[in-house]
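K.L.:
Could you work out the structure for the sequence below:
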Amino acid sequence: MPAYHSVFLDEPNQQVIGNFALLPLRTRTRGPAQQLPALPSDLTDLTIDASHESYDPLDEILSLFRANTFFRNFEIKGPADRVLIYGILFVSEVLTKVKPAMNRREAEKAVMNIALDTNFAIPGDAGFPLNQAFEAPPDRNAAETLRQYLRQMREELAVRLLNRVYSDGTNTPSKWWLSFTKRKFMGKAL
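P.N.:
So this is what the prediction gives:
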């Protein structure tokens, strides 16, 4: 059975740095990403459908995370798949910081420390785990834009992940999400 690929592969007018797509995001976090419209009042991050105009790559990452983490191999079909790969690896890293005994406030502190960290590797850096599948940015300006985009993506993804992990209202993390902390997508970690 093949892994699930991004629905944004055929997205027109993609901005690409190296071979990483800078896709539009629905976020309030500052950064270089093009803004998608906010969700209408009848939808939430948990109920949005892939055909909706406000569906973004972060929704896709969270919806495909649990299914794709079982795969050790992933055929990259385009720049949007690289966004999916990076997001899944980041979600895996974040989930390792959330412990079963943590309440939401403690988890927020731990997760936001990772998301707000500005010292993370980008494609082309020596510490980046997937340099064989990602191209380095062509110049310093492109590298800085990519770093800002990834930071914006990390911050928004952390917030949305916490909303899902603590969605039941009991102030304890979902065991169905935490059960994936030991799994490594493609055998890699950020």
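K.L.:
For the rest of this, base every contact and every neighbour count on C-alpha atoms.
P.N.:
Noted.
K.L.:
Tell me which stretches of this protein form strands.
P.N.:
15-17, 20-22 (DSSP state E).
K.L.:
okay, those, which one's buried deepest?
P.N.:
Comparing the strands of the chain by mean neighbour count (mean count of other Cα atoms under 10 Å), strand 20-22 ranks first with a mean of 22.
K.L.:
on that earlier part again, dump the strands of the chain into JSON lines; add distance to Asp139 as well.
P.N.:
Below are these laid out as JSON lines (distance: least, Cα to Cα, whole Å):
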{"stretch": "strand 15-17", "distance to Asp139": "10"}
{"stretch": "strand 20-22", "distance to Asp139": "14"}
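K.L.:
Of the ones you listed, give the one that comes closest to Leu64.
P.N.:
Leu64 sits nearest to strand 20-22 of all the strands of the chain, at 18.0 Å, using Cα to Cα.
K.L.:
Now do the closest one: which elements does it pack against?
P.N.:
Of the remaining helices and strands, those touching strand 20-22 by 3 or more Cα pairs under 8 Å, 6 or more residues apart in numbering; DSSP states H and E are strand 15-17, helix 79-97.
K.L.:
I have a second one here; can you model it like the first so I can compare?
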Amino acid sequence: MVYHSAFNGVAPADIACGCGIFGPEHDITQEAIENFKANVLVKQFEMKGPGDTTMVYLTLFICKCLTELNMKKPADAKAAYNVLNVLAQQNFSAPGDAEFVLRGILSAPQDSTERDRWVNGFKKMRAEIATKLAPLVFDADGKLSKWWLMFAKYKFMGKSL
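P.N.:
Presented below is the predicted three-dimensional model:
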């Protein structure tokens, strides 16, 4: 079952490259984390609005986060946050770049201003994912949760960042 974004019908703060850049009153990062385990298993995802396009990118970023955590094996949530925060702040490709994985799904920016809005919006959302995901990937015993890390092997829509 695919979970579409509840924010498809909500006006985003901005739209850049077909993605909704939502303000803090619309917590799309939390929605992406909550729907991740179900959505990561799908091979096709029909976009029904700007919330879905945003959630698709965030789902791919969560996959990348889990892969990184699986490789680095941090000892605790604080160390996991440090790993994920570094990942969130790294330079990343954007719509219009030749290596951007969602070419054909997201529109290329009309100009450098739109590209900057997309990059800045997603840099903030990537940082929010790092903050929220770090404590979730540890079980009650303080060990990395196999129930989260097992999803590191999946490629959402056959793609990876």
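K.L.:
returning to that earlier point: most neighbours per residue, which of the helices and strands packed on strand 20-22 of the first structure?
P.N.:
Of these, helix 79-97 is the most buried (mean count of other Cα under 10 Å), at a mean of 22.
K.L.:
Just tell me the aligned range of that helix in the second structure.
P.N.:
Mapped onto the second structure using TM-score structural alignment, helix 79-97 of the first structure covers residues 50-68.
K.L.:
need the helices for the first structure, in chain order.
P.N.:
57-68, 79-97, 104-116, 140-165, 175-178 (DSSP state H).
K.L.:
In the second structure, what stretch matches the shortest one?
P.N.:
Residues 146-149 of the second structure are where helix 175-178 of the first structure lands when matched by TM-score structural alignment.
K.L.:
residue nearest the centroid of the second structure?
P.N.:
Nearest to the geometric centre of the second structure sits Leu58, at 1.6 Å (Cα atoms, centre = their mean).
K.L.:
pretty sure that residue is touching Arg126, no?
P.N.:
Yes - counting by Cα atoms under 8 Å, Arg126 is a contact partner of Leu58 of the second structure at 7.4 Å.
K.L.:
Can you find the partner of Glu108 of the first structure in the second structure?
P.N.:
So Glu108 of the first structure corresponds to Tyr81, using TM-score structural alignment.
K.L.:
follow-up on the earlier one: so for the match of helix 175-178 of the first structure, what gets flagged as buried?
P.N.:
For stretch 146-149 of the second structure, burial by neighbour count (16 or more other Cα atoms under 10 Å) applies to Trp148, Leu149.
K.L.:
Repeat that for stretch 130-149 of the second structure.
P.N.:
Buried-residue list, stretch 130-149 of the second structure, by 16+ other Cα under 10 Å: Ala130, Thr131, Leu133, Ala134, Pro135, Val137, Phe138, Leu144, Trp148, Leu149.
K.L.:
which residue in the first structure lines up with the second one?
P.N.:
Residue mapping for Thr131 of the second structure onto the first structure gives Val159, with TM-score structural alignment as the criterion.
K.L.:
now do Trp118 of the second structure
P.N.:
Under TM-score structural alignment, Trp118 of the second structure pairs with Leu146 in the first structure.
K.L.:
separation between the nearest residue to its match once chain neighbours are set aside and Ala136 of the first structure?
P.N.:
Closest residue to Leu146 of the first structure apart from its sequence neighbours, by Cα to Cα, 6 or more residues apart in numbering: Ile17 at 6.9 Å. Look at Ile17 of the first structure and Ala136 of the first structure: by Cα to Cα, to the nearest Å, they are 8 Å apart.
K.L.:
Mutual contacts of those two, please.
P.N.:
Residues touching both Ile17 of the first structure and Ala136 by Cα atoms under 8 Å, 6 or more residues apart in numbering: Ala143.
K.L.:
which residues sit in contact with the residue nearest to Leu146 of the first structure?
P.N.:
Contacts of Ile17 of the first structure by Cα under 8 Å, 6+ apart are Pro137, Pro138, Ala142, Ala143, Leu146.
K.L.:
cool, and Ala80 of the second structure?
P.N.:
Ala80 of the second structure neighbours (Cα under 8 Å, 6+ apart): Leu69, Pro74, Ala134, Pro135.
K.L.:
how close does the closest residue to the last one other than its chain neighbours get to Lys146 of the second structure?
P.N.:
Leaving aside its sequence neighbours, Pro135 of the second structure sits nearest to Ala77 (Cα to Cα, 6+ apart; 5.0 Å). Using Cα to Cα, one gets 15 Å for the distance from Ala77 of the second structure to Lys146 of the second structure.
K.L.:
With Tyr154 of the second structure instead?
P.N.:
14 Å.
K.L.:
Name the residue most distant from the centre of the first structure?
P.N.:
The centre of the first structure is farthest from one residue, Thr170, which by Cα atoms, centre = their mean lies 25.0 Å away.
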